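quick one, fold the following:
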Amino acid sequence: MILILSGSPRKNSINSGLAKYIQNAYEQYNVESLIFDLSSTQLPLFTDEESDYDNENVQKLLKYVEKATSIVICTPEYHNAVSGALKNCLDFLNRDHFFNKKILMFVAGCHGKGGINALNNLRLIMRGVAADVSPQQHVIDGEYFDEEQNLVHEEHQLIVKELIYSLVQFTETKV
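Next comes the predicted model:
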């Protein structure tokens, strides 16, 4: 199973739209995937207290990550970094959660600003938990989504499908 993590806390986020696009593409490959969407699933502020892990949504996150063979992360870029909601989410996880899992990263919604800083920031965070991050990554500007947060640009659709297929191949080699 591939976990798709949408890291935007914003309602009607294009990262949520991208996550749904990715999930639909995985269905075409007959690969099970789940979305953990931070715009609809709020997590408590991570304090590193044992009681943090009693939260129902934290338990759901841990269950999904444990079940996943690979993880796709979609994030906006806020002030040259990932969203605070995504960083908080990742703080609930550690090296054990990422062991032997490939990570693929996307940034959506940069509005002409690039998005590379969020990818670099996310790569740094993932290195801190010893994650195996794919060297491939992709940035999609917000203009390539319609008003319902659907990815509508054919070239970006093709690139996303090519990148996520690499996780299908990785997952199949692990079975």
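
can we go C-alpha only for contacts and neighbour counts from here?
Fine.

show the contacting residues for the residue nearest the centre of the chain.
Closest to where the C-alpha atoms of the chain average out (C-alpha atoms, centre = their mean) is residue 73, at 1.5 Å. By C-alpha atoms under 8 Å, 6 or more residues apart in numbering, the contact set of residue 73 is 4, 5, 6, 7, 103, 104, 105, 106.

packing partners for the helix or strand containing the second one?
Yep, that's residue 5 we're talking about. Assigned by DSSP states H and E, residue 5 falls within strand 2-6. With contacts taken as 3 or more C-alpha pairs under 8 Å, 6 or more residues apart in numbering; DSSP states H and E, strand 2-6 sits against helix 14-28, strand 33-37, strand 70-75.

need the longest helix for the protein.
For the chain, the longest helix by residue count, based on DSSP state H, is helix 154-174.

one more to line up against the first:
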Amino acid sequence: MKMTLIAGSNDAGSVSTRLLRYLESQLAGSGITVSFVDMRELQLPLYSPEAGQNPEAVRLQNEIIHADALILATPEYHGSISGALKNALDYLTPGHVEGKPVLSVSSAGGPLGISSLTHLQTIVRNLHGVNCPEWISVGYGSNEFGPDGAPLDAGVRERVSTVIEQFIKMTRLLSAETAVVTG
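Okay, here's the model as predicted:
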């Protein structure tokens, strides 16, 4: 099983990226193959339908096409997702995401990033992805990480563990269903 993780922040010390890196370590520890796409490193021009193919956009599209599932992480800015992540998602079509399970992750300056999570799920739905019924959000007071990259808050670590377990199960179920339909 392969999962593509997309970190949607331009900030080097981003909490959402650090949280996604922690999820990456948990998935790798479960034997999942992980591809990590960081918006700080992927230089995408502002999306325009007339712009034609961009090599970085093609790289992003290929990462998603070859994944069994996606995890999208974003900081919450003004009640929504980051511009960097939105721009990247604009390069996708339903053909890239259709039928893939997607987990949404956010970080916020307040208690939780609920608005960004609901916006992500709306975008995923419009790309014909399958939203995980669970999500992960950290906010002020639960957004510190230890030197090993693990969240210091025990509740966050427990939440990640529970959600990752459910997301892996969901991905396996959808992959089995897809295999039956296409087989």
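
where does the TM-score land?
The TM-score (TM-score structural alignment, normalised by the length of structure 1) is 0.89; 172 aligned residues with a C-alpha RMSD of 1.9 Å.

before we move on, the earlier item: okay, the angle between the strand holding residue 5 of structure 1 and helix 154-174?
Relative orientation of strand 2-6 of structure 1 versus helix 154-174 (axes from the mean of the first three to the mean of the last three C-alpha atoms, to 10 degrees): 140 degrees.

pull the residues that contact strand 2-6 of structure 1.
15-16, 19, 22-23, 31-39, 64-65, 68-75.

report the buried members of those residues.
15-16, 19, 22-23, 31, 33-39, 64-65, 68-75 (16 or more other C-alpha atoms under 10 Å).

buried subset of the contacts of residue 73 of structure 1, written for PyMOL?
Buried members of the contacts of residue 73 of structure 1, defined by 16+ other C-alpha under 10 Å, are picked up in PyMOL with:
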select buried, resi 4+5+6+7+103+104+105+106
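
now tabulate the contacts of residue 73 of structure 1 in CSV and tack on distance to residue 120 of structure 1.
Shown next, in CSV, are these (distance: C-alpha to C-alpha, whole Å):
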residue, distance to residue 120 of structure 1
4, 19
5, 17
6, 17
7, 15
103, 14
104, 13
105, 10
106, 11
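
out of the contacts of residue 73 of structure 1, the closest to residue 86 of structure 1 would be?
residue 7 (4.7 Å; C-alpha to C-alpha).

which ones are touching the closest one?
So residue 7 of structure 1 contacts 15, 37, 38, 39, 73, 74, 75, 76, 82, 83, 85, 86 (C-alpha under 8 Å, 6+ apart).

for residue 79 of structure 1, see how far away the spatially closest residue to the second one that is not a sequence neighbour is.
Here the nearest residue to residue 37 of structure 1 in space, its sequence neighbours aside, is residue 6; by C-alpha to C-alpha, 6 or more residues apart in numbering that works out to 4.7 Å. Counting by C-alpha to C-alpha, to the nearest Å, the separation of residue 6 of structure 1 from residue 79 of structure 1 is 18 Å.
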